[in-house]
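Chemist: Fold the following and give me the result.
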Amino acid sequence: MLTPGRLSLARKRKGLTKKGFAEALGVTPHTVLRYESGEISPPVETLERIARILNFPVAFFCAPDVDEIVSDAASFRSLTSMTAKDRDAALAAGTLAYLFSDWVDQNFTLPEVSLVDLKNENPEIAARSLRQEWGLGEQPIKNMVHLLEAKGVRVFSLAENTRTVDAFSVWRGVRPFVFLNTMKTAEHSRFDAAHELGHLVLHRHGGPSGRRAEDEANRFASSFLMPAADVIARVPRVHTLNQIIEAKKRWAVSVMALIYRLHTLNIVSDWQYRMFCIQASDHGYRTSEPFGVPKEQSVVWHKVLTALWNERITKKEIAERLSVPTSEIENLLFGLAGLIPNDNDRIKSSGLRLVSGSSREGR
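Modeler: Just a heads-up that it's a prediction; the model follows:
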């Protein structure tokens, strides 16, 4: 028996409209609408064709309803270049991450949530407050993903077909989730992670939306990654773009992000800001970085996958337990699923090992 919500989820994950899916399936759009509304259920042979077209196991469509992410609940990093199709595909990826997260919770102990509600705070003050709460001082943050995970945030990567979506975040009950497009530069992704952290602590219980919310999250991220006192002490004055390129190494941020931060701290003038932005653009620093840093990956998912492989549980078996394609697991876990083989050799075990939350805070 088809679960209507799962059909809609798989279609969106594939990036298909109802009309496009109907054409591929050889039925009318109205028939697809009736399938997804639960008015009718497709015959077995049609369900098998649906599974082939959408590249999901038949079992996926017959499993219980899923806790689907709705667009209003998610804070997206990018608003201007994102199409509805890209948004829906990203949200569908997030919903599949819920399935994996729930399965992991049944077998592992992961870090507890340690975020504070900073609604109505000035973003710069909120960033300083959170740094103080977490004992980070004024020092650069070595790894944003590790820091978020140590504080109980579930961090997942986004797949290739959602490349126009930089990042998004969402609260699911008391658990925060962040999704990062790791196809961007590592510096860009670090800023995205800090930006989404801003949404999580500033906008959990509502508040500004749209461009104002994005601006607040940007200001939070800039202050969180580049504390004012540290920047002023290290870069009291700037005369050339090369100084900025050299200075950015300390905070592992993009050239553009540091130019912006120097301007907000009045270290560079309006005229200098415009000049440095033009120079940086001419050098291609909006899409690439000089002295790039390594891409950040998840330490939590690395530990989980290592423990699973120690129990001889393959990524294929994980996918089968969740009734999803193996590729979806790989896409969500920063490619770390490649650590465990996709073979059919399984050894029965009495249970999974528990993974305790890491006390490392990414610094």
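Chemist: all contacts plus neighbour counts: C-alpha atoms, from now on.
Modeler: OK.
Chemist: center of this structure - which residue?
Modeler: Among the residues of the chain, residue 179 comes closest to the average C-alpha position under Cα atoms, centre = their mean, at 1.0 Å.
Chemist: Ignoring the adjacent residues along the chain, who's closest to that residue?
Modeler: When the adjacent residues along the chain are set aside, residue 179 lies closest to residue 156, with 4.9 Å between them (Cα to Cα, 6 or more residues apart in numbering).
Chemist: That neighbour touches residue 98, doesn't it?
Modeler: No - assessed by Cα atoms under 8 Å, residue 156 is found out of contact with residue 98, at 10.2 Å.
Chemist: want to put them side by side, so please do this one too:
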Amino acid sequence: MPLTREELGRRVRSARESCGLTQEQLGEAVELSRIAISQIEAGSRSVSSIELDRIAYAVGRDIKAFFADAFVEQDALAALFRTEAQLAEQVELRHALQDCLALGREMTNLERLLEIDRAQLRAASYERPAPKSRWDAIQQGQRIATEERQRLGLGASPIGDLVELFESQGVRTGLVTLPDNISGLTLWDDKIGIFVVINSDHSALRRRFSLAHEYAHVLIDRERSGAISRAENRTELLEVRANAFAAEFMMPAEGVVQFAQALGKGGASRAQVAVFDEADVVQVEQRATPGSQDIQLYDAALLAHHFGVSRISALYRLKNLRLIDDREFQRLKSEEDTGAGRAIANFLAADDPVEERGTRDEFRRRFLGLALEANRREEITQNKLTELAAMVGMGRHDVERVLSSAGLGQA
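Modeler: Take a look at the predicted model:
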């Protein structure tokens, strides 16, 4: 059945409203007047392909969605904006998220053209009842992190590139400038799958922890339309669970204990063993040199560098695993607050943050590589290749130069 102008207008209105945009806001985004948007939605004005493409981008949709037999009234971004209305009002943020989803859709289309099956790249899902208390949330997060590390065959070793790990599980990632109180968010989209977005303005180590935090939402909270990790929501049970997951996932208890033991630290100051031979017993006692087992700030700096986390995260982990008590924690934290930790880390050459390969850069490399392959197979034109390259900051001359050097340019 052909799509009527009236039905197309209804779909435009539905997509706009589901994003929480007014006609005036949509008009500003696509360089049309409010009256023109009103006429399009009423079916009394035709809409060009260029205008519809701009509208689709503004509401976070693929233009093809407007012509589908079954129109999806609310997609992932729309659901997010409906529950978080203040996000939709932040124009730059809205555009950044729209860019991420647009890239995700184009990547999905390239994979389809090249017959790359992502169905086999699917993150696990852990169904758990909603936690009843913070303690319950912590226990759930830690157990699931342990199970996921076992499933991935990570053992007690540090995790290398989280972006690469995410990609192997079918999870796309992106870096976006978000409000400072938002560390990241996770979107579920029927077309592009799971998309994790991290705040690009945060430090490398904080972004790394945020990735692990969002991975918890991917694994446990997939029935939700999306998840936003805000500083002011850190006491909510699902956020407590995600933070507990991230700590155990990044710094497994077994690995932390092993690392401390390798430094000759963390053991008991006094150990006793009773050796029994079926007739009598021999008592053996070993006393460590006073203070020899005390963990110092330089030990915490080495631990943090080993697992790719911040020193303060390492200190909290040591405390939670009872490798240091509260008094020792306060002493070490005070030293860290004075800047001693950074000086020590510099001295130990352990201050360089473990940079991910750059969520945008890794995505960009794969995106451009697939686009070049699709062009070589004549699945997309050179003009389409140029359009895709522009989405990740590459100009027409860059495209022409690489095609020419690879012998792929137009004759």
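Chemist: Settle it for me: which of residue 156 and residue 98 of structure 1 has more neighbours?
Modeler: The neighbour comparison of residue 156 of structure 1 against residue 98 (other Cα atoms under 10 Å) goes to residue 156, with 25 against 19.
Chemist: The more buried one belongs to a helix?
Modeler: No - inclusion of residue 156 of structure 1 in a helix is not indicated when DSSP: H, G, I helix; E, B strand; the rest coil is applied; the result is strand.
Chemist: What does it correspond to in structure 2?
Modeler: In structure 2, the residue equivalent to residue 156 of structure 1 is residue 173, according to TM-score structural alignment.
Chemist: Thought residue 363 was touching that match, still the case?
Modeler: Yes - using Cα under 8 Å, residue 173 of structure 2 is in contact with residue 363, at 7.5 Å.
Chemist: Show residues contacting the host helix or strand of residue 341 of structure 2.
Modeler: If you go by DSSP states H and E, residue 341 of structure 2 is part of helix 340-347. Applying Cα atoms under 8 Å, 6 or more residues apart in numbering, the external contacts of helix 340-347 of structure 2 come out as 297-298, 301-302, 311, 335-336, 351.
Chemist: can you rerun that using 10 Å?
Modeler: Residues lying outside helix 340-347 of structure 2 but in contact with it, judged by Cα atoms under 10 Å, 6 or more residues apart in numbering, are 297-302, 304-305, 311-312, 332-336, 348-352.
Chemist: same deal with stretch 229-244 of structure 1?
Modeler: Contacts to stretch 229-244 of structure 1, defined as Cα under 10 Å, 6+ apart, come from residues 137-140, 223, 226, 228, 247-248, 250-251, 254-256, 258-259, 261-262, 265-269, 272, 275-277, 279-280.
Chemist: in that stretch, what's buried?
Modeler: By neighbour count on 16 or more other Cα atoms under 10 Å, the buried set for stretch 229-244 of structure 1 is 231, 238, 241, 244.
Chemist: Residue 198 of structure 2 -> structure 1?
Modeler: Looks like residue 198 of structure 2 aligns to residue 180 there (TM-score structural alignment).
Chemist: And stretch 164-183 of structure 2, end to end?
Modeler: The first and final residues of stretch 164-183 of structure 2 sit 20 Å from each other (Cα to Cα, to the nearest Å).
Chemist: intersection of neighbour lists for residue 156 and residue 98 of structure 1?
Modeler: Counting by Cα under 10 Å, 6+ apart, the contacts common to residue 156 of structure 1 and residue 98 are residue 177.
Chemist: ok, then the element right after the helix or strand harbouring residue 214 of structure 1?
Modeler: When elements are assigned from DSSP H and E, residue 214 of structure 1 belongs to helix 210-225. Next helix or strand after helix 210-225 of structure 1 toward the C-terminus (DSSP H and E): helix 228-234.
Chemist: re the thing from before, derive a PyMOL selection command for the buried subset of the contacts of stretch 229-244 of structure 1.
Modeler: In PyMOL, the members of the contacts of stretch 229-244 of structure 1 classed as buried (16+ other Cα under 10 Å) are selected with the following command:
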select buried, resi 138+140+223+226+228+247+248+251+254+255+256+258+259+261+262+267+268+272+276+277+280
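Chemist: now, which of the contacts of stretch 229-244 of structure 1 lie within helices?
Modeler: Secondary structure defined by DSSP state H assigns 223, 228, 247-248, 250-251, 255-256, 258-259, 261-262, 272, 275-277, 279-280 of the contacts of stretch 229-244 of structure 1 to helices.
Chemist: What is the longest helix of structure 1 by residue count?
Modeler: Every helix in structure 1 considered (DSSP H), the longest is helix 84-105.
Chemist: start and end residues in structure 2 for the next helix or strand after that one, please.
Modeler: Towards the C-terminus, the helix or strand next in line after helix 84-105 of structure 1, according to DSSP H and E, is helix 123-133. Counting by TM-score structural alignment, helix 123-133 of structure 1 lines up with residues 141-151 of structure 2.
Chemist: And for stretch 242-252 of structure 1?
Modeler: Going by TM-score structural alignment, stretch 242-252 of structure 1 sits over residues 298-308 in structure 2.
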